[in-house]
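Participant: Coordinates only, no sequence provided:
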């Protein structure tokens, strides 16, 4: 079996690895580190939770051990799709570089530009950033990328999903052609393949597992859920989630609950708290300090349930997550693999349960097609009563018409004489229809058209004057 001591890493990096308690590299580490140390481009493909971060962190630190960065000119660059993943990569660098005199900077949103500029101005060896914030600093003239010797793109397929590919291509163009590129991802979409063919030079391809596979240590199940009524789907689905949590009992030490929309994340977390569950939300609209505080509480065991959007699906390393619940089936099948990859990490056992409503069945079929296996169905722990059809209202018996009404209805209505008026209606026939209502009509001196019996007597005074003239 290969050991870290066999990989020709820098002695100070090896010392940090030993102090962290690691002896043997994972397959992706054993395959990528030697080629990276030789200065070759690397294309690494492996399922989530297999140690991709250390695959580029360790050789980068060994290569950067000698030398010094100049102001605003980082020597290496690591691009990450989300703030949380970038922060986690920074933690890895802190762990393995503690015996090296290397500096780093973390450029992510939600943090003051001035604080980040002060660090960049001093010169950094390792720059870890999200694409948007990196380009913001570059356009302000605060960053020069012409001295980048090693460039890493982590979770490249997630970059594609989040629309960062144009930014990635632009950043590639800002770095030297002679740079070394390390490209890591869990899946390889055609667009990612195009970028690797364009920007990587004869890369060493390291693929340790079939693309888009879930770890064999994760038990997967699905509940086929159908609401009794459409307007009750949300509340009944949350009830199913609570029943699943209760059914797992003490086996569920902590869990990540994934929702597709940020609004559902907030609603679900609020509902769980209302029913006495220890839960908190995390998604992209929350303030960075709040997101960091929530993640730290979850990692530290102070928080049991983390309700998250897909911002937490990629790269977050919380080793002891026992369960993952998919409140919604993800819109992209690949996201399912990354979601459930939060559990069962580093060879541990885990469990993933998905709630699938009828409108999500097509997406769920795509998930099963991607992982090439049928996910076992389990019984809904909540018996949802189907909506009962409404009974037709009994028609009330029609009351018999009074004899006078029947006689009036049977008697045909007499047509008014030509030029006359229909006294039963109080309006003129077709010959006088053009005349304005309420006007005096000499052919019928006894009527004021349009006025009923309730007309006050003073209104008729003017008409009486005209008749007397």
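Facilitator: That came through fine. This structure is a prediction, so every number in the text was calculated from the model and none was measured.
Participant: can we go C-alpha only for contacts and neighbour counts from here?
Facilitator: OK.
Participant: show me where the stretch 1-150 of the chain has helices.
Facilitator: Per DSSP state H, counting those that start in this stretch, the stretch 1-150 of the chain carries helices over the ranges 11-19, 27-37, 52-64, 83-96, 113-122, 131-139.
Participant: Make sure residue 329 is actually in contact with residue 363.
Facilitator: Yes - counting by C-alpha atoms under 8 Å, residue 363 is a contact partner of residue 329 at 6.8 Å.
Participant: neighbour count winner among the two?
Facilitator: For the pair residue 329 and residue 363, the greater number of neighbours falls to residue 329 (25 against 16), based on other C-alpha atoms under 10 Å.
Participant: any idea whether the more buried one is helix, strand or coil?
Facilitator: coil (DSSP: H, G, I helix; E, B strand; the rest coil).
Participant: separation between it and residue 163?
Facilitator: 21 Å (C-alpha to C-alpha, to the nearest Å).
Participant: Could you do residue 353 as well?
Facilitator: For residue 353, the distance to residue 163 - C-alpha to C-alpha - is 29 Å.
Participant: next, the one to line up against it:
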């Protein structure tokens, strides 16, 4: 065992002892160039690598193992065969409390081992009994299909020595097949909210026997508008249950949901990554809103891009940018939540096989996707959450490789940029793109100090220099009563001086109708077609029929002259 004096060299020893993989073979030609900084870069390449390096440097006898935190032998055996021996910090803190049956509130991002922190104890809890048809014993809610698939893979990998089954309810798959699986009874139900409610409304799944509920990525649920669906699903569950609630951020709305769903929870917080790996070259270009796509194209052309992820904040921006890049001849694909499942798999596989050079995606669609050897990351939109910036660019520059991450911002993004620089502790180097209209420092400072302008998420930004002048109409304040011009008073003798109005001739009174010739009243209810609405116009046939009835009624009520009778007698 290494002594305490040699703990600083242990990260290098861990890297050297790692098994030879395909990535290591690719890195062989440049191994000499990065040998001096490999240990330091490995600890900063990503948050996961930092956790592993910290654990590796600790003394062996002080580190917890999976068999020491209460898991069964079958689960520990499966975890060990997967290459893991020591739990991550969130796993070490969460698993014992979940096994005790307590509710859990975890604030941790993807990449911290969060998924295993609830999958492993759930496998242990569910062992020993069987599920009934259409009545799952546990439920895991995920915001996207990719995350649901990732959780299902964890259950298959860690539960291979247990007689437990699971069902995956996601969009883009056959609902009949999912119904057949539910009929057999499932122990673990992994679902997205939309597909789960579809099957529930059809009576194909019942949640009355669900004992464990996991709400994963609650902040993404909020961003995608799934919270009303989640609240409805929770209302269908039995009140006595164990609830595990995970979110990368803890906004006030997320805290309100946690307070509503949880009962005396154990709170665990894993600090998000706040540093950028030294292997990543970063840059930020301020441009006008109408120049963003042109700025991205110029950045891609001047960089030696092998493969790159391009992040947008909204699905509609993913589609627009994808079509724009494809129109300009780039090898590009798109990935977002509205795509068909088979199309998404095909696009992702094509990108991993280097058949596509660029992949435009949103944060939600890219969550849970790990692509090795990524050369570039482009932020077409500056993320709303500072932690998402570190998570985005952390996909490149891994394992000692050189990575590049460039962001495109407008003046309206200045506050988000300032929050990112505050989180990372250093400024992002500024880039200049020739041929594009620059954004002045005065515009940037004004956007930081002034209240956020009402453009909404992803809406068109307005030029700061047009707020009070130019084409725009200046803002008008409310005038005080003292500023108004006095209204002239009308003279008292105005009515007397006015010329006399010429009197109109009186109308002659209308002659009275002779007695017995009173016009019949029209029965409007009788004439109205009951099939016709109030706002519909009557047809010509209906008008003719009503006129004929009116004529016949008047003809019947009219008095007959005497000469009719005389003529009839003659």
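Facilitator: Right, received. Where do you want to start? Note that the structure is a prediction, hence the values are computed from the model and not measured.
Participant: And residue 353 and residue 163 of the first structure? Which one has more around it.
Facilitator: Neighbour comparison, residue 353 of the first structure and residue 163: the larger count goes to residue 353, with 23 against 12 (by other C-alpha under 10 Å).
Participant: To which residue of the second structure is that one aligned?
Facilitator: In the second structure, the residue paired with residue 353 of the first structure is residue 406, using TM-score structural alignment.
Participant: In a strand, its match, correct?
Facilitator: Yes - secondary structure assignment places residue 406 of the second structure in a strand (three-state DSSP).
Participant: So it is in contact with residue 286, correct?
Facilitator: No - contact criterion C-alpha under 8 Å: residue 406 of the second structure and residue 286 do not qualify, at 11.1 Å.
Participant: check contacts around residue 335 of the first structure.
Facilitator: Residues counted as contacts of residue 335 of the first structure (C-alpha atoms under 8 Å, 6 or more residues apart in numbering) are 310, 313.
Participant: Can you give me the neighbour number for the aligned residue in the first structure for residue 232 of the second structure?
Facilitator: Alignment note: residue 232 of the second structure maps to residue 170 in the first structure; criterion TM-score structural alignment. As a burial measure, residue 170 of the first structure scores 13 neighbours (other C-alpha under 10 Å).
Participant: how close does residue 170 of the first structure sit to residue 383 of the first structure?
Facilitator: For residue 170 of the first structure relative to residue 383 of the first structure (C-alpha to C-alpha), the value is 54 Å.
Participant: quick revisit: which of the helices of the stretch 1-150 of the first structure sits closest to residue 194 of the first structure?
Facilitator: Closest to residue 194 of the first structure of the helices of the stretch 1-150 of the first structure, according to C-alpha to C-alpha: helix 131-139, at 19.0 Å.
Participant: Quick check: the next helix or strand after that closest one compared with the second structure, mean distance?
Facilitator: Next in sequence after helix 131-139 of the first structure, counting helices and strands by DSSP states H and E, comes strand 150-153. Strand 150-153 of the first structure differs from its equivalent in the second structure by a mean of 0.8 Å after superposition (mean C-alpha distance after the TM-score superposition for the first structure).
Participant: where do the helices sit along the stretch 201-350 of the first structure?
Facilitator: For the stretch 201-350 of the first structure, helices defined by DSSP H, counting those that start in this stretch occupy the ranges 233-248, 262-274, 288-299, 333-340.
Participant: I'd like to know which of the ones you listed lies nearest to residue 29 of the first structure.
Facilitator: Shortest distance between residue 29 of the first structure and these, using C-alpha to C-alpha, is found for helix 333-340: 19.1 Å.
Participant: What's the average distance for that closest one when superposed on the second structure?
Facilitator: Counting by mean C-alpha distance after the TM-score superposition for the first structure, helix 333-340 of the first structure comes out at 4.1 Å.
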